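K.L.:
coords below, sequence missing:
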């Protein structure tokens, strides 16, 4: 059996490419609502951020998704993103590959 291709996506904070499983998708829908998309299948414009607490902190400080989506995003979203990333990192440390 041949090797499977690993889907790669660009982290919006660092600009580096990472395997899709190491990132989380943030999506903006038609109503300009921004949300975390753990499934990666929600409708709308998506951007990826690495599952790293420092990356989430940098995104919050630089308001990365405000400029990526061209809208003003509430600070509470960045707090939610930080909490989500922190939780996922802790899960990966406990269980391995995030499962």
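P.N.:
Yes, it's here. Computed from a predicted model, the values in this text were never measured in an experiment. Numbers count the residues shown, from 1 in each chain.
K.L.:
From now on I want contacts and neighbour counts done on CA atoms only, so please keep to that.
P.N.:
Will do.
K.L.:
What ranges does this protein have for its strands?
P.N.:
All strands of the chain, identified by DSSP state E, fall at 8-10, 17-19, 23-28, 34-37, 45-50.
K.L.:
Need the contact partners of the second one.
P.N.:
The contact list for strand 17-19 (CA atoms under 8 Å, 6 or more residues apart in numbering) reads 6-11, 50.
K.L.:
Structure two is appended below for comparative analysis:
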């Protein structure tokens, strides 16, 4: 059986290439609204952060998403992102990597 290609994405915090399933996509739409893209298919400018709470905290302290998406990202969004990442990390540990998105 042929091996499937694993899609890789670059983490905006660490600048490392990682599998897409280990990342979360943040998207800025045409209106400038920044949201978490859990499906990975929303239209707009996207940036990827790994599913590590430490990476999200670093992104919040250095305002890395502001630079990557060319928009001012609020501290409330960084808090929401941190909660999302912690939840997804816990899902991965409970159910394995198949169910985590």
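P.N.:
It's in. All values reported here derive from a predicted model rather than from experimental measurement.
K.L.:
re the thing from before, for residue 84 of structure 1, which of the strands of structure 1 is the nearest?
P.N.:
Taking CA to CA, strand 34-37 is the member of the strands of structure 1 nearest to residue 84 of structure 1, at 8.5 Å.
K.L.:
Only the buried residues of stretch 66-75 of structure 2, if you could.
P.N.:
68-69, 73 (16 or more other CA atoms under 10 Å).
K.L.:
Roughly how far does residue 81 of structure 2 sit from residue 2 of structure 2?
P.N.:
Noted for residue 81 of structure 2: a distance of 36 Å to residue 2 of structure 2, by CA to CA, to the nearest Å.
K.L.:
ok, the two, which is more surrounded?
P.N.:
The residue with more neighbours, out of residue 81 of structure 2 and residue 2, is residue 81; 22 against 4, by other CA atoms under 10 Å.
K.L.:
wait, doesn't the more buried one sit right on residue 56?
P.N.:
Yes: between residue 81 of structure 2 and residue 56 there is a contact at 7.3 Å, judged by CA atoms under 8 Å.
K.L.:
so which of the strands of structure 1 gets nearest residue 77 of structure 1?
P.N.:
If you check each of those against residue 77 of structure 1 by CA to CA, strand 34-37 wins as the nearest, at 7.7 Å.
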